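Enquirer: Got a predicted model here, sequence first, then my questions.
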Amino acid sequence: MTTTLICDCNKTMPLEPKTLGTALAESLPLHSSLCRREAASFQRAVQSGDDVVVACTQEKRLFAELAAQVPAATSPIRFVNIRETGGWSRDARSAMPKIAALLAAARLPEPDPVSTVRYVSQGRLLIVGPLDEAEKAAALVADSLDVTIFSQGAGAAGGAQERRWPVLAGRIDSLAGWLGAFRLQWTRDNPIDLDLCTRCNACVAACPEQAIGLDYQIDMAKCSAHRDCERACTAAGAIRFDRPPEAFDGDFDLVLDLGAAPQIDWHAPPQGYFHLPGGVAHPQGPQILLRLRDMDGEFEKPKFFDYNQKLCAHSRNEVVGCSACIDVCSAHAVSSAKERQRIVVNPHLCVGCGACTTVCPTGALGYAYPRAPDQGLKLRTLLSAYAGAGGRDAVLLLHSEEGGQALVAQLGRQAQLGKAQGVPANVIPVGLFHAASTGIDLWLSAVAFGASQVCVLVTGEEAPQYRAALQTQAALAQSLLHGLGYTGTHFRIVEAASVAALDGALGALRDTRPQVPDKVARFAVGGDKRSTLELALDHLTEAAPALRAQPDTPIAIPLPPGAPFGTVAVDKDKCTLCLACVGACPAGALQDNQNAPQLRFIEKNCVQCGLCETTCPERAISLVPRLLVAPERKQPVVLNEARPWSCIRCAKPFGTQKAIEAMLGKLAGHAMFQGEALERLKMCSDCRVIDLYSAQGEMKITDL
C-alpha cells in the first residue's frame, strides 16, 4: 500500500484532489499546511507502515525530523515536486494530468542498489601555486589535513619566514590520479635546495640582479652566474650551481591547484582535485576549502556503468573500430586496450554522466544509475498515468538533478510571482543524474509509450562533446521517425542557461503537435539496448504513415554517418571471400556459410562499427548507414559468393576459385613457389602434406 499526501502550499496551487485520486485509485485529502499545523497527518501516515509519498520537496528536512519523532515509524518516505513543476504555472489549472503522472512515478519502488566505488583518503593535501597564496590556503586547512606545498613562484607577497609546511619546487612533469591516489612527478632543477634552505635571506640580499625571490628559487633568466649567492650560503650549503637535475615523485590524496592554468585541464576533473585560479579569494574558495576539510576518510560513490565485452565493437585483432565512448568522455575515464579487444573504464575517474552509454551503438556499455529497465518503467508509468488522467500531447523534459533541476525550480518560483509563464501543463519534467545519460533507445521508447516530444535540457554545465553527442542522437532519432512518415519535431535539445531562456523555449512547445502512433506500446524496456531499439522500432513501424499507402513496399531510410543501423556494400570484383570481415564482426552481422563459399549478412545485427571495413585486406567493404523497413532486414542475405576451387588431387572443394587464382598470380614469380611447390598450392591441406612427403620419399630412393 502507498499513502500519498498532497498539499496546495497555503492555497497557492489549484489542486483537484478528486481528479488526482481517481487517476491514482486512492483517496487524496487536500492539505494546505502539511508541514506545519497539519503535520499530524504526516506523522500518522508514517506510523502506518505503508509507503508514503509526500508531494513536497522544499520541506524534506523538516518531514524527516517529524518522522523521527514518531515511535516505531518504519514507512519508507519518497518526495516529489509538484509545485514548481506544475502547480506554480500559468497552466496550473490544466496541470492535473501532469501532477497525477508525477505522483504515480513517485510511487514506484526504488531501483535495486548498484555496486559502489571506494575511495580512501588519509588527508595528504598537495597545494600547487604561488607560495604566498598556497600558505594562505594551508593555514585554513592544516588543522584537518596534512599539507605539502609545491611552490610556483613567490607571488605578490612572497613566502613567510616561518617554515610551517614542507615546500617543494621545480618543474612538474605529471600529476595524475584521483581522490586518495594522486601521483606527482617533478624534477628539481634549481640551484637552491629548499630542504637545506633556512630562509635566512642572505642570498636574496647578495644577488645584484634580484634574481632570487621570496620563494627562494633562482630565476635563471635574470642570473648572470656571478655566484655571490652561493658564497653567501656557505654555512647552509643550500646553493650549488653544479647540482644536476633530480627526478622525484610523491603520493597525495587531495590536490588544491591555485595556478592560473590548471594542472589537470579536463571538463570533469578527478574526484579530489580542485582548481582555484587566483587563490582563496576566488568566489568558490570558501566552499572548496570547506569540502577539502571533510575529505579525510573513506568515501563511496555509485559504479555508474556496466560493461559487456562480448558486445563491444571497439577492437578485433588489434584493429580499432568504434571509439565513440572514448571520444565522448570528458573525464578521461575510458581508454583503449585494443590488444585485449576491449575498452577499459576507470571507475574512480567516471563521473556518471552516462554519455558513453548514450553513444555506444551495441549496448556494451550500459548505464546503471538507474539501469535502463528502471528508467523505462518510470517513463512508461509517467506517460500512462498522464494519458489516464486525460492528458494529451505529453512532452518529456529530461534534465539533470543539479543545474537542470535548479533551473526548473527557479522557473516555477518566477511563475508564482507573475514574472514567467512556468512549465506548461503538458511538459513533464524528468530528473536524471546527468542530462547525457539517455539516448535513442529510451527516447524512441518514450514516443512509443505515448510521448509526443522528448526534450533534453542542457544548461551549460555539460561538456561540449556531450551537447554534440545529444544533438547527434536527436538528429538520428528524428531521421528515423521522419523516414517512417511521422511529421513534426519529436526530439529537441533545449539549451537554456537562464530562467527567461527556459521559459521562452518551453512556451514555444505549447502549440506544437508532432504526429505520433495511434496506439501506445506496452513492451518493457530491457537491459539490452539493441533489443529495446528493435521493440521500439517495431511498434513505430506498425503504425508508420509511410507504410499505410504501400504496406508491402520496402523502405530504406538514409541515416547520417555514425548511425548504429545500416548495411555494408561489397565490391564483388575486389572481394576474394577471405572472410576476414566475418571474424572481425562483433555483432554477428557478417556470416559465412559452411556449405558454400558465401558471405552472408543480417542487417538487423549491424552496428556500423566499421571493423569489417578496416579489416578487409582488399578494401572491398564500405558502410551504408540506413534503416531498412522490410522483413529481409532480419533475414540473412548473400552479399557475395563464388565458385569453389577443387583440389587438383582429390577434387575436394576448398577456398574459392577467385582467391586461389589471385594467390597463384601473386606467388608465381616467387623463387620459393616454382614447379611442384606452385602446384601444391592448388591442393587442399591434406593432399598438400601427402604430396610433400611422397616427393621427399622419392628423393631418398633416388639417392640410394
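Expert: Great, that's in hand. Note that this is a predicted model, so its numbers are computed, not measured.

Enquirer: drop to CA atoms for contacts and neighbour counts, all remaining ones
Expert: Will do.

Enquirer: shouldn't Leu175 be in contact with Ile264?
Expert: Yes: using Cα atoms under 8 Å, Leu175 is in contact with Ile264, at 7.4 Å.

Enquirer: need the next SSE after the longest strand along the chain, C-terminal direction.
Expert: Criterion DSSP state E: the longest strand present in the chain is strand 621-629. Downstream of strand 621-629, the first helix or strand assigned by DSSP states H and E is strand 637-641.

Enquirer: For the helix or strand following that following strand, give me every contacting residue.
Expert: Next in sequence after strand 637-641, counting helices and strands by DSSP H and E, comes strand 644-646. Residues from elsewhere that reach strand 644-646 (Cα atoms under 8 Å, 6 or more residues apart in numbering): 596-597, 652-657, 660, 683-684.

Enquirer: Now distance to Glu135 and secondary structure too, for those residues, in TSV please.
Expert: What follows is the contacts of strand 644-646, written out as TSV (distance: Cα to Cα, whole Å; DSSP: H, G, I helix; E, B strand; the rest coil):
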residue	distance to Glu135	secondary structure
Ala596	77	coil
Pro597	75	coil
Lys652	83	coil
Pro653	81	strand
Phe654	77	strand
Gly655	75	strand
Thr656	76	strand
Gln657	79	helix
Ile660	76	helix
Met683	81	coil
Cys684	79	coil
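
Enquirer: Just the buried ones from those, in PyMOL syntax?
Expert: PyMOL command restricting the contacts of strand 644-646 to the buried ones, with burial defined by 16 or more other Cα atoms under 10 Å:
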select buried, resi 597+653+654+655+656+657+660+683+684
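
Enquirer: okay, the contacts of strand 644-646 in JSON lines with distance to Gly504 next?
Expert: Converted to JSON lines, the contacts of strand 644-646 look like this (distance: Cα to Cα, whole Å):
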{"residue": "Ala596", "distance to Gly504": "63"}
{"residue": "Pro597", "distance to Gly504": "61"}
{"residue": "Lys652", "distance to Gly504": "74"}
{"residue": "Pro653", "distance to Gly504": "71"}
{"residue": "Phe654", "distance to Gly504": "69"}
{"residue": "Gly655", "distance to Gly504": "66"}
{"residue": "Thr656", "distance to Gly504": "65"}
{"residue": "Gln657", "distance to Gly504": "67"}
{"residue": "Ile660", "distance to Gly504": "68"}
{"residue": "Met683", "distance to Gly504": "75"}
{"residue": "Cys684", "distance to Gly504": "73"}
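
Enquirer: Name the nearest of the contacts of strand 644-646 relative to Phe491.
Expert: Nearest to Phe491 out of the contacts of strand 644-646 is Pro597 (Cα to Cα; 44.7 Å).

Enquirer: got another, please set it beside the one above:
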Amino acid sequence: MQEFIYYNKDGIDFPLPETIFVTQTLTDIPHNEYIVSNAKAANAELIADEIDFYIKNSQDSLADKIKNVEKLYEINATKFDNAKDMFFKEEISNSVLLVCENEQKSEVLKAMVPDEFDLFHITADIIKDLEGKIGNLTVTIEDGEEDVQLNVSQIIWYNKKDIACKFSGIFDPTEIELNDVLAQVRINITNYEYRKVIAYDSSICQYHERREEVCGRCEAVCPTNAITKIDSSKHLEFSHVDCTNCGECFSVCPSGSLEYTPQGKESIYYTSDFYKDIHPLIIPSKMDIKNLNVSTKEKVLPFVLDTSLFLDESSLLTIVQMSGSQVVIYNSDFSDSVTNSIQIINDIYQAKFQKDAILIAKDEEELKLRLEEVSFVENSYVNYNQQGQRKREIFSSRLEKLVGDNDFGTVKTGEFVHYGKVKVNEATCTLCLSCVGACNVSALTANAEDNTLRLNASICTACGYCEASCPEADCLTIERDVIELKPTWFKEEILAKDTLFACVECGKEFATTKAVEKIANMMGPIFASNPTKQRTLYCCEDCKAKLMIKQGLLDA
C-alpha cells in the first residue's frame, strides 16, 4: 500500500518512484491512509511543502531530483514514525468575554452573528486578576466594594495587558484582524485540539526537589503558563494546553530533562542520516517555504522543522557531523540560547577546520549568499549509534570524536549554554560524596575500588549544586563556561583520593581516613578527660556502641 502521494493539477516534468502515488486530480484517489503529501488538498498525516520547493528551486540533475524527492518523502515518514507527541481535545463553551471600550463593542457586535456567543462585556480598568486556561478562564473584576469572579471560555481583549499574554484563549483584534479573531473563536468552540509536545524526565532535572534553586531557565523563557515552578516543593508543573510550541524551553534545558516530542533527539538522529554528503538547509515551518523562490545549487536539501528554537548544541552537532557539510539555517529570529549554541559549534569548527559549521540567513538575500557559500567540511563526517544517550552525552561523544588525539585549545560557552569544570582542594576534601549525590547528570562519580572522587567535565552543566552541597570550606569550586578541546576533557579525572580507615577495635574499614581525622580533631579536645570516648572516635558504629556500653557498666 502506498503511503506517499504527490498532487499537482499541472502535473510534474519527471517521473517519480512507484512508492509515490502521482495524481493531477483529487477525484478517484485510492482510499489509502497516506502518511506524506506535498499538498494539503491531498489528505495525509504530514504535509511537506519542502517537496515542491525542492522540485521548483533545485539545480540537481534529473536523476538526483528523482532520488531526492523520494528521500524527502522518506524523511517525513521517519519524522512521523519517531514523533512522540499526543493530541488532546478541550471542551470549549460559547461563553466569551469582550474587554474593550463601548465603540469597540459596537464594532464586534456588527461583525458577529446575532446571539452566536454567550457574550459578556467589561472594560479593562476593572480587571484585577486572571487565571485558568482556554475553556476555563476566571476573571476577577471590581464590582463596588466586592470582587466578582467571572468564568468564561475565551476572551476577546482589545489592547490586552501583559497579564493576559501568558494565557491561552485570549485574542487581541489589534494584533490580528477582528474577523480572523472571531473565526478562531468559532473554530475553538467547534473543536479545540492541542498537542503535548513536552516530555519531562525529572530524574535529571536541575530544579526538581533540590534544596537550593540552581536552575529554572525553562520557566523563565516560557512566554505562557505552560511551565510553572512550585517553589515550596521544587517541582515543575506543565499546562500543555497553554503551550505555544515555541521550543525555547528545550534549548535552555542544560541536562536534557525536557525533550521536544515531535522531533526529539532520536528523530533528529534518524532524520540526519538521510543527509550524508548533502548540504542541509534548515527551515522552520513559519518561514513559509512554499512561497520561497531561491535557487539552490546541487546537493542542497531542505531540512524542515516545526520550530528552530528547540535546537541545542547537541542536535546541531548531530546534523552537522552526519551531513559532513556546513549547515544553512534560514530563520528571521533566533533565541539567545540557540544563538549561543551556534556560536559554540562554530568556535569549535573554527578551531579544527578554520571554517564555520553553521551559516545563518535571516532574509532571502542572505539565504542566496549562504547557499552559494555552503560547502562540505573535509573529514568531518561522524556517525555512531547514539540511542540511549542523554543530551550532554551525545554532545560529549560527538565532540570527542572531533577532537581525537589533538589539542585545539579552549572554547568559551557563554551566558545561556553552560559547561564547566569542577575543581577540588584535595587537602580539605573528606570524600563525603555530597557532591556526587548532588550531581544528577553523573559528571561527578565515586569509584569504590580506589576510593576516588572523579569528574567527567564533558557532561558537567556547571549548575553549581555540587558547590552548594559541599560541607567543607574552601573545597569545591567550578570554572564556568569553558570547554577544553583536548582528550583529557572527555576522560574521568581524579579530583580527590583517600585511604579507608580501619576500626581500631575490629579492623573493619568504615570511613575515609580524612573524615575520621577531621572528626577526631574536632571532638578530641572535648573528650580529653575520657580515654574511652576518645577511642570511640576511631571505631566503627558497632564497636563505638560496644565501648560505650562497656564504659557505662564499669562506671556503674
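Expert: Yep, it's here. Only a predicted model underlies this, so the values are computations on that prediction, with no experimental measurement involved.

Enquirer: tm score of chain vs chain?
Expert: TM-score for the superposed chains, counting by TM-score structural alignment, normalised by the length of structure 2: 0.83, backed by 545 aligned residues with a Cα RMSD of 3.8 Å.

Enquirer: if we can go back for a sec, now for the contacts of strand 644-646 of structure 1, which pair is the farthest apart?
Expert: Greatest spatial distance among these (Cα to Cα): Ala596 and Met683, at 17.8 Å.

Enquirer: what helix or strand does Gly250 of structure 1 sit in?
Expert: Per DSSP H and E: Gly250 of structure 1 is located in strand 246-252.

Enquirer: which bit of structure 2 covers that strand?
Expert: Matched against structure 2 by TM-score structural alignment, strand 246-252 of structure 1 falls on residues 146-152.

Enquirer: Mean deviation, the matching stretch versus structure 1?
Expert: Its aligned residues in structure 1 lie a mean 2.7 Å from stretch 146-152 of structure 2 after superposition (mean Cα distance after the TM-score superposition for structure 1).

Enquirer: quick one: contacts of that stretch?
Expert: Identification of contacts with stretch 146-152 of structure 2 by Cα under 8 Å, 6+ apart yields 95-97, 135-142.

Enquirer: farthest-separated two in those residues?
Expert: The largest separation in the contacts of stretch 146-152 of structure 2, counting by Cα to Cα, is between Gly135 and Glu142 at 22.3 Å.

Enquirer: Looking at those two, which one has more neighbours?
Expert: The neighbour count for Gly135 of structure 2 versus Glu142, taken as other Cα atoms under 10 Å, is higher for Gly135 (24 against 14).

Enquirer: Show me what that one lines up with in structure 1.
Expert: Per TM-score structural alignment, Gly135 of structure 2 is aligned with Gly180.

Enquirer: Where does that match sit: helix, strand or coil?
Expert: Classification of Gly180 of structure 1 by DSSP: H, G, I helix; E, B strand; the rest coil places it in coil.

Enquirer: which non-adjacent residue is nearest it?
Expert: Nearest non-adjacent residue to Gly180 of structure 1, counting by Cα to Cα, 6 or more residues apart in numbering: Asp253, 3.7 Å away.

Enquirer: what residues are up against that neighbour?
Expert: Going by Cα under 8 Å, 6+ apart, Asp253 of structure 1 touches 121-126, 178-182, 272.

Enquirer: In CSV: these, plus distance to Ala436 of structure 1.
Expert: Formatted as CSV, those follow (distance: Cα to Cα, whole Å):
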residue, distance to Ala436 of structure 1
Ser121, 30
Gln122, 33
Gly123, 33
Arg124, 34
Leu125, 32
Leu126, 32
Trp178, 23
Leu179, 24
Gly180, 28
Ala181, 28
Phe182, 28
Gly272, 23
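
Enquirer: In structure 1, point out the residues matching stretch 244-255 of structure 2.
Expert: Stretch 244-255 of structure 2 corresponds to residues 351-362 in structure 1, going by TM-score structural alignment.

Enquirer: Buried ones only from the contacts of stretch 146-152 of structure 2, please, as a PyMOL command.
Expert: Burial among those is assessed by 16+ other Cα under 10 Å; the matching PyMOL selection reads:
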select buried, resi 95+96+97+135+136+137+138+139+140+141
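
Enquirer: Looking at the contacts of stretch 146-152 of structure 2, which is nearest Ser325 of structure 2?
Expert: Checking those against Ser325 of structure 2 by Cα to Cα gives Gly135 as the nearest, at 47.4 Å.

Enquirer: show me the contacts for the closest one.
Expert: Residues in contact with Gly135 of structure 2 (Cα under 8 Å, 6+ apart) are 90-93, 152-154, 169.

Enquirer: Show me what counts as buried in stretch 626-642 of structure 1.
Expert: 626-629, 633, 636-637, 639-642.

Enquirer: Ignore what I typed, I meant stretch 554-571 of structure 1.
Expert: For stretch 554-571 of structure 1, a neighbour-count test (16+ other Cα under 10 Å) marks 555, 557-559, 562-568, 570 as buried.

Enquirer: try stretch 245-261 of structure 2
Expert: Neighbour counts over stretch 245-261 of structure 2 (16+ other Cα under 10 Å) mark 245, 247-261 as buried.

Enquirer: show me the contacts for Asp52 of structure 2.
Expert: 38, 290.

Enquirer: can you rerun that using 7 Å?
Expert: Asp52 of structure 2 makes contact with Asn38, according to Cα atoms under 7 Å, 6 or more residues apart in numbering.

Enquirer: Am I right that it sits in a helix?
Expert: Yes: under three-state DSSP, Asp52 of structure 2 falls within a helix.

Enquirer: Tell me the one of the contacts of strand 644-646 of structure 1 nearest Arg467 of structure 1?
Expert: Of all the contacts of strand 644-646 of structure 1, Pro597 has the smallest distance to Arg467 of structure 1: 45.9 Å, by Cα to Cα.

Enquirer: how close does that closest one sit to Glu618 of structure 1?
Expert: For Pro597 of structure 1, the distance to Glu618 of structure 1 equals 17 Å [Cα to Cα, to the nearest Å].

Enquirer: Which parts of the stretch 201-350 of structure 1 are strands?
Expert: In the stretch 201-350 of structure 1, the strands defined using DSSP state E, counting those that start in this stretch lie at 246-252, 254-257, 273-275, 297-302, 305-307, 315-316, 319-320, 334-337, 342-345.

Enquirer: Fine by me, we can end here.
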